[in-house]
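*Asks:* got a predicted structure plus its sequence, pasted below:
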Amino acid sequence: MPEGMLVTGATGFIGGQLIRRLADQPSIVVRGAVRATPAGDHSGLIAVGEINGDTDWSEALKGQHAIVHTAARAHIMDDEAADPLTEFRSVNVAGTLNLARQAAAAGVERFVFISSIKVNGEQTTSGHCFTADDVPAPEDPYGISKREAEEGLQQIAEETGLEVVIIRPPLVYGQGVKGNFANMTKLIAKGFPLPLGAIHNKRSLVALDNLLDLIINCIANPAAANQVFLVSDGEDLSTSELLRCVGKAMGQPARLLPVPAKLLQIGATVLGKKAMAQRLLGSLQVDTSKTREMLGWEPPVSVDEGLRRCFKNSQDE
């Protein structure tokens, strides 16, 4: 008999594509949880309302064997909330742990939690990569909320026997991606010159298809139970290299000006954009050896192929 699978954030960037991928597997009956049912065809979706510590998941959890929890209050560069940490905790901590407790009570066996590399920290130094077993060092409210959710999930796992799998992705790119990545691609598409041609940092990123492949592995792989995994494409790039690869995939060469990184850092500080500069100029590398060795997993898609898929529709138009 096919096993029930609940995916939260079913209309989101990761959740929506995960449901499409799982729907092709005859051994799984997938159900998507959303805050509100969208217009049009909503077969397979169930509305649960706002996600917080009081959400009632009872209907959504009926008959479910496993959960992939992608729903979250996402990281926001210029958060205008009066108390961002409280807002993040309401959804990302209280909402997550409420779901996990109800899932354990309903007999769900495995809970796959999409966390963030921000739990490890904001940047790495030369010769050092984040690992899954590092002491967590989140710096911003989003990263703190994800770490607190991880701690709560691990406690629930110990108390109830619910198998918890934690995945911490770095920047995820693919069709429908938003945020800074989308903003950069728009500038490249318009031929706008960018002062990032002399950046020699190293950053890990992950194609959406690679992340989905790992999630599906973690749903059923016995070795994944109660583990933390990092994920990436396995090809770390500088910001300059990434933008050139994006331009190539778009068929619109990136126009990059070789402005020294130190000068850009000074300008960003003056303009109050230190966080943005950190993402563009600093390094963030992850070591996925635990993921590869413990799960026997390799990213099926290269950076070039991931970017090609990211812009495939626009290329075909």
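*Replies:* That came through fine.
*Asks:* contacts and neighbour counts: CA atoms only from here.
*Replies:* OK.
*Asks:* where along the chain do the helices fall?
*Replies:* 13-23, 58-61, 84-88, 96-105, 141-160, 179-189, 208-220, 239-250, 261-270, 274-281, 289-295, 303-310, 312-316 (DSSP state H).
*Asks:* got the angle between the first one and helix 208-220?
*Replies:* Pointing back at helix 13-23 there. If you take axes from the mean of the first three to the mean of the last three Cα atoms, to 10 degrees, helix 13-23 sits at 60 degrees to helix 208-220.
*Asks:* quick one: buried residues of helix 13-23?
*Replies:* Phe13, Ile14, Gly15, Gly16, Gln17, Leu18, Ile19, Leu22 (16 or more other Cα atoms under 10 Å).
*Asks:* likewise the third one?
*Replies:* Applying a neighbour-count criterion of 16+ other Cα under 10 Å, the buried positions in helix 84-88 are Pro84, Leu85, Glu87, Phe88.
*Asks:* alongside the first one, take a look at this:
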Amino acid sequence: MNIIVTGASGFVGQNLTQYFANKQYKMTALSLRNENWAESLEQNATALIHLAGKAHDVENTSNPNEYFHINRDLTIKLFEQFLQSNIRDFFYFSSVKAVVDTAQSIVDEYVEAKPLTPFGQSKLEAEQFLLSQTLPIGKRLFIIRPCMIHGAGNKGNLNLLYKVVEKGIPWPLASFHNQRSFLSIDNLNFLIGQMLLKDNLASGVYHFADDETLSTNELITLISKTLDKKPKLWFIPIGIIKSLVKVGDILPLPLNSERLKKLTESYVVSNKKIKQALGIEKLPVTAKLGLEKTILSFKARGTES
């Protein structure tokens, strides 16, 4: 099997490339930074997995136009090349943030799309274009909306929580009660691999998430136990916390309103559609096992440094 990957140097790209290399698949990295990328696009691959994109900037310092140029316009150009090629499958990695920024209920593929940020809006507009196109016979389009992906080498809010626990800092947001979906990179790799093997899988939008959810307090407890530490949870009144983070919106502090929302909101994503489509009951890695693996990778990296 021959697979082309954009964004191969990123976290997901590196892991997918290694996963498929272990299966003896031929992997080709396509850099969209190269002005002549269209000329180097292999025409007879099995699949084109489009990972390259501009990620959400929690500091809100990016030019909004950059999101649309990279996430929408480049995707459109790439898809047009795909339509003219002999490549069978096009995987577009979007995000659950393309439809919902704050989830009041379980997020599935049928939720009404109301993205609030340039990141989500640019992803949605790319999706809308792809879905509006007529696919030639024999071609398939898969729009993947993952929730928060984690694994060895991962950065972001999970790494921030790890550092809080590692340094023995009490978790001051324990008064916020939530449930969140996570996605282990191992489960992501597995799902993409199964989709490639299932010849009769229907084109469409598919949400990726682990089978179980965890609260942030449960995650803090899991990190603590993995590090052989006693969980330190501080139940400070929510009103006081919300007043304090307003300072972080002005000054460069570790906690601002955007990060507070990411750390404390509930965000549950359904993976029911993709599992039914693939005929699987459970993903190979549980949410806790996957998170433990990621946490241990942080610990190992800290020991080496």
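*Replies:* Good, I have the coordinates. What you are looking at is a predicted structure, and each value in this text was computed from that prediction instead of being measured.
*Asks:* hang on, the earlier thing: mind putting the buried residues of helix 13-23 of structure 1 into JSON lines with distance to Ala268 of structure 1?
*Replies:* Below are the buried residues of helix 13-23 of structure 1 laid out as JSON lines (distance: Cα to Cα, whole Å):
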{"residue": "Phe13", "distance to Ala268 of structure 1": "29"}
{"residue": "Ile14", "distance to Ala268 of structure 1": "31"}
{"residue": "Gly15", "distance to Ala268 of structure 1": "34"}
{"residue": "Gly16", "distance to Ala268 of structure 1": "35"}
{"residue": "Gln17", "distance to Ala268 of structure 1": "35"}
{"residue": "Leu18", "distance to Ala268 of structure 1": "37"}
{"residue": "Ile19", "distance to Ala268 of structure 1": "40"}
{"residue": "Leu22", "distance to Ala268 of structure 1": "43"}
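*Asks:* which among the buried residues of helix 84-88 of structure 1 gets closest to Gly32 of structure 1?
*Replies:* Phe88 (22.1 Å; Cα to Cα).
*Asks:* I'd say the closest one and Asp79 touch.
*Replies:* No. Applying Cα atoms under 8 Å as the test, Phe88 of structure 1 and Asp79 come out as separate, 10.7 Å apart.
*Asks:* that older thread, identify whichever of the helices of structure 1 lies nearest to Asn120 of structure 1.
*Replies:* With respect to Asn120 of structure 1, and counting by Cα to Cα, the nearest of these is helix 141-160 at 8.3 Å.
*Asks:* just how off-centre is the closest one within its chain?
*Replies:* Centroid separation for helix 141-160 of structure 1 versus its chain: 16 Å, with Cα atoms, centre = their mean, to the nearest Å.
*Asks:* just want the angle from that helix to helix 96-105.
*Replies:* Computed by the same axes, to 10 degrees, the angle separating helix 141-160 of structure 1 from helix 96-105 equals 20 degrees.
*Asks:* in stretch 272-287 of structure 2, what counts as buried?
*Replies:* Lys272, Ile274, Lys275, Leu283, Val285, Thr286, Ala287.
*Asks:* what does the last one align to in structure 1?
*Replies:* I take that to be Ala287 of structure 2. Here Ala287 of structure 2 is matched to Val303 in structure 1, going by TM-score structural alignment.
*Asks:* in stretch 250-270 of structure 1, which residues are buried?
*Replies:* Under 16+ other Cα under 10 Å, the buried positions of stretch 250-270 of structure 1 are Met250, Pro253, Ala254, Arg255, Leu256, Ala261, Leu264, Gln265, Ala268.
*Asks:* again with stretch 140-154 of structure 1
*Replies:* 141-150, 152-154.
*Asks:* residues in contact with it?
*Replies:* Here stretch 140-154 of structure 1 makes contact (Cα atoms under 8 Å, 6 or more residues apart in numbering) with 74-75, 84-85, 88-89, 92-94, 96-97, 100, 115-119, 121, 136, 138, 164, 166, 226.
*Asks:* buried subset of those residues?
*Replies:* 75, 84-85, 88-89, 92-94, 96-97, 100, 115-119, 121, 136, 138, 164, 166, 226.
*Asks:* same list (the helices of structure 1) but as a markdown table, adding distance to Leu6 of structure 1.
*Replies:* Shown next, in a markdown table, are the helices of structure 1 (distance: least, Cα to Cα, whole Å):
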| stretch | distance to Leu6 of structure 1 |
| --- | --- |
| helix 13-23 | 9 |
| helix 58-61 | 7 |
| helix 84-88 | 22 |
| helix 96-105 | 10 |
| helix 141-160 | 17 |
| helix 179-189 | 26 |
| helix 208-220 | 11 |
| helix 239-250 | 34 |
| helix 261-270 | 42 |
| helix 274-281 | 33 |
| helix 289-295 | 22 |
| helix 303-310 | 26 |
| helix 312-316 | 29 |
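*Asks:* quick revisit: just put the buried residues of helix 84-88 of structure 1 in JSON lines and tack on distance to Asp56 of structure 1.
*Replies:* Below are the buried residues of helix 84-88 of structure 1 laid out as JSON lines (distance: Cα to Cα, whole Å):
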{"residue": "Pro84", "distance to Asp56 of structure 1": "24"}
{"residue": "Leu85", "distance to Asp56 of structure 1": "23"}
{"residue": "Glu87", "distance to Asp56 of structure 1": "19"}
{"residue": "Phe88", "distance to Asp56 of structure 1": "19"}
